[in-house]
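[1] Kindly generate the corresponding structure for this input.
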Amino acid sequence: MRILVATDAWHPQVNGVVRTLQTLASTAPRFGAEIEFLTHQGLRTFPLPTYPAIRCAITAPWTIARKIDALKPDAIHIATEGTIGHAVRRYCIRRGIAFTTSFHTRLPDYVTARVPIPENWVWRWLQRFHGRAERVMVSTQSLISELSGRGFRNPVLWPRGVDGDLFTPRNTAPLDLPRPIFLTVGRVAVEKNIEAFLSLDLPGTKVVVGDGPMKAELMQRFPDVVFLGEKHRDELAAIYSAADVFVFPSRTDTFGLVMLEALACGVPVAAFPVAGPNDVIGDAPIGVLSEDLRDAALRALTIDRKACRDFAEQMTWERCARMFLDNLAILRRGAEAGREAEMTARRASDMAWPSGRRA
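    Got it, this is the predicted structure:
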């Protein structure tokens, strides 16, 4: 089965959406599926207003159609709501092709944090965008409930996973800093609420891994915090392992893949009791959720690191890929029904031809 995934989130962006899609593509062949991506690469782009590091594609209908027609996909999934996502959605609707979408980002929170647009306007736009999809894939049960309550049609679960071979407890100690070490990883941007972590009165050292539009400002305001910039793969896993607590201050993430990466490295989590942490951590003895983030971070110091690792080992990317493909089953059935109807029509035409001649 060949699947086309349309996404505006792609390299050089570093975020959970890109990591999820990359890992999905490498895992899907184990289940007999091949994933191709339609991204901004090879197209003209412009910088996203208020966040110039993210590039948006300039799309022409004939260019998008040519790319899709060349791939001849068996199923189409639209991962994001940007210019690529809109162009592929338009292509599918005009040609009567069923498609699925996914809801990765709480755009209403992100947009209203930057520009004075009413949040309910953004929700209505999102509802319209996803309204034509056969299924809307989301990462948690609480998000399914929220979107259903907002009038979204057919939200279904598509959980996330973690590479337990890469993100695993390591004995290396790359952080020669006063302990305890409180770590956060992610985009340094207003919607991630990193300032709530940096403002905490905590012993030891606060460490930030990641880049983003607020990094320079926060480095000036919090000179005692260690900013390491972007880190990847083994270097990132070693930094996770060297931390004592992973602090996740975001209130807007739909999941929080970095929490799983930290847990897989044996690091307990401190977070606010909001969607994302509630779904990932819940009541499991692997983290502390509290509106008092300082108290949560200090209490997390006593958590058994082995319990964190054991929990994360259950969250595999194989499970994630299998559920993604299961969610596409409705498109496969539709395509098979379409092919069967076409064959039936052809057989009927072939049978009718001789009688037509006799007449």
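[2] alpha carbons only for contacts and neighbour counts from here, please
    Fine.
[3] so how far is stretch 166-184 off the chain centroid?
    25 Å (Cα atoms, centre = their mean, to the nearest Å).
[4] Could I get the full set of strands for the stretch 101-250 of the chain?
    Here the stretch 101-250 of the chain has its strands, by DSSP state E, counting those that start in this stretch, at 136-138, 155-157, 181-185, 205-209, 226-229, 245-248.
[5] Could you check the angle the fourth one makes with strand 181-185?
    Computed by axes from the mean of the first three to the mean of the last three Cα atoms, to 10 degrees, the angle separating strand 205-209 from strand 181-185 equals 20 degrees.
[6] who's in contact with strand 205-209?
    177-186, 198, 224-231 (Cα atoms under 8 Å, 6 or more residues apart in numbering).
[7] Let's see this one next, to set against the first:
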Amino acid sequence: MRIAIVTDAWEPQVNGVVRTLQSVRAVLEAQGHRVEVISPDRFYSLPCPTYPEIRLALASTGSVGAMLEDFRPNAIHLATEGPLCVAARRWCLRHDMPFTTAYHTQFPDYVSARSGVPAEWIWRYIRWFHAPSQAILASTPSIRESLVAHGLAQVKHWGRGVDLTNFHPGIAPHRAMAGLEGPVQLYVGRVAVEKNIEAFLKSTHPGTKVVVGDGPARAALEARFPQAKFLGPMFGAELASAYAGADVFVFPSRTDTFGLVMIEALACGVPVAGYPVTGPIDVLTPETGATDADLTVAIGEALTKDREACARYGRSFTWEVSAHQFLHALYAMDDRDEAA
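    Got it, this is the predicted structure:
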């Protein structure tokens, strides 16, 4: 099958959207499918205001359409709601080409957190963007419910996975975690205002708080919370060793749709604490984590969970399953020449 994925989020960005698309693409290509990614690195782009790491492609409908026509896809997937996918959406509608979309990010909440614009205003745009889609791929039941509540009923499930070659129990803890006063409480992810990391750093559970990642809020948070350890970005085996050195993983975000880092932590045998919101309530079980309106309470409860049970549950999330769900959610068009 020839699959075109159009996305405004791609390398060198480091986030859950990019990691999901990269991982699913790798599985599909290993299965013999051809996957063409149309991303901002193929166009002139500008940095996104307040988010310079994200590049906004200045792509015309014609230029994106030419790439799609040249590839001759059997299925078209628009992964994000940014300008590149808007151009692709316009071309698809103009040429009566069906497509699917995905709701990766609580975009209305993100914009509201950064700008103060009411989230419902942004939902008008979300409804406009996704309404013509054959299917909207969403990762959790809570996101499905939210989309349906906002008038978008054509939702299909698309879960997430873990690279189990890197993330598993028994890994030696990272050297930077050695000798820290326990319990060691870890956050991994982008260090930005919408991730609500301040709530984690303000929590009063005794022990050491560790932050792995980078982002625009890092300098300010380091200055305000000098007792916390900021270790910068980590990937692959090094990141797994950071999980291994933690007693509990803390996920303070209130705006994520899933939270890949939670299942990575679980696969390493680390219980998870978070708020009772979309993401944690969909991913965690009573045996593997805890949620509470008071994050300190959630941390204390999560520390009582069995690490072996966490690892066993974490192993149930694979990219092979995720890729299968993605493939079967696509809208397949005519059988085009695979050798073209």
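[8] Minimum distance to Val122 of structure 1: which of the strands of the stretch 101-250 of structure 1 has it?
    strand 136-138 (16.9 Å; Cα to Cα).
[9] how about the top strand by length along structure 1: buried residues?
    When structure 1 is scanned for its longest strand (criterion: DSSP state E), the result is strand 51-57. Using 16 or more other Cα atoms under 10 Å as the test for burial, strand 51-57 of structure 1 gives Ile54, Arg55, Cys56, Ala57.
[10] Check the contacts of strand 205-209 of structure 1 for burial and list the buried ones.
    Buried by 16+ other Cα under 10 Å: Pro180, Ile181, Phe182, Leu183, Thr184, Val185, Gly186, Leu198, Val225, Phe227, Glu230, Lys231, out of the contacts of strand 205-209 of structure 1.
[11] Tell me which two of the residues you listed sit farthest apart.
    Among these, Pro180 and Glu230 lie farthest apart (Cα to Cα), at 21.7 Å.
[12] so what corresponds to Leu239 of structure 2 in structure 1?
    Alignment note (TM-score structural alignment): Leu239 of structure 2 maps to Leu236 of structure 1.
[13] Could you report the neighbour count for its match?
    19 (other Cα atoms under 10 Å).
[14] Same check on Ala219 of structure 2?
    12.
[15] what's it in contact with, if anything?
    Per Cα under 8 Å, 6+ apart, neighbours of Ala219 of structure 2: none.
[16] ok, the aligned partner of it in structure 1 to Phe222 of structure 1 distance?
    Aligned counterpart of Ala219 of structure 2 in structure 1: Ala216 (TM-score structural alignment). Distance of Ala216 of structure 1 to Phe222 of structure 1, given as Cα to Cα, to the nearest Å: 10 Å.
[17] And for stretch 136-152 of structure 1, what's in contact with it?
    100-104, 127, 130-131, 153-160, 254-255, 275-276, 279, 327.
[18] end-to-end on it?
    8 Å.
[19] next one: stretch 220-240 of structure 2
    26 Å.
[20] can you check stretch 35-51 of structure 2 too?
    OK, stretch 35-51 of structure 2 end separation, Cα to Cα: 28 Å.
[21] got the buried residues for it?
    Applying a neighbour-count criterion of 16+ other Cα under 10 Å, one finds Val35, Glu36, Val37, Ile38, Ser39, Pro40, Phe43 buried in stretch 35-51 of structure 2.
[22] dump the residue contacts of the fourth one.
    I take that to be Ile38 of structure 2. Ala4, Ile5, Val6, Thr7, Val64, Met67.
[23] which two in the residues you listed are spaced the farthest apart?
    Thr7 and Met67 (13.3 Å).
[24] what about these two, which has more around it?
    Thr7 (24 against 15).
[25] residues in contact with that one?
    Here Thr7 of structure 2 is in contact with Val37, Ile38, Ser39, Pro40, Leu78, Ala79, Thr80, Gly82, Leu84, Cys85 (criterion: Cα under 8 Å, 6+ apart).
[26] rewinding a little: got TSV for the buried ones among the contacts of strand 205-209 of structure 1, with distance to Gln22 of structure 1 too?
    Putting those into TSV (distance: Cα to Cα, whole Å) gives the following:
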residue	distance to Gln22 of structure 1
Pro180	33
Ile181	30
Phe182	28
Leu183	25
Thr184	22
Val185	19
Gly186	17
Leu198	31
Val225	31
Phe227	26
Glu230	18
Lys231	17
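[27] between these, which is closest to Leu331 of structure 1?
    Once Cα to Cα is applied, the member of those that ends up nearest Leu331 of structure 1 is Gly186, at 34.2 Å.
[28] any idea what sits nearest the residue mapped onto the closest one from structure 2, other than its immediate chain neighbours?
    Aligning on TM-score structural alignment places Gly186 of structure 1 opposite Gly189 in structure 2. Excluding the flanking residues, the one nearest Gly189 of structure 2 by Cα to Cα, 6 or more residues apart in numbering is Gly213, at 5.1 Å.
[29] neighbours of that neighbour, just the number please.
    By other Cα under 10 Å, 20 other residues sit near Gly213 of structure 2.
[30] hang on, the earlier thing: mean deviation of the longest strand of structure 1 from structure 2?
    Superposing on structure 2 places strand 51-57 of structure 1 at an average distance of 1.1 Å from its equivalents, by mean Cα distance after the TM-score superposition for structure 1.
[31] Now tell me what touches that strand from outside.
    8, 13, 40, 43-48, 82-84, 213.
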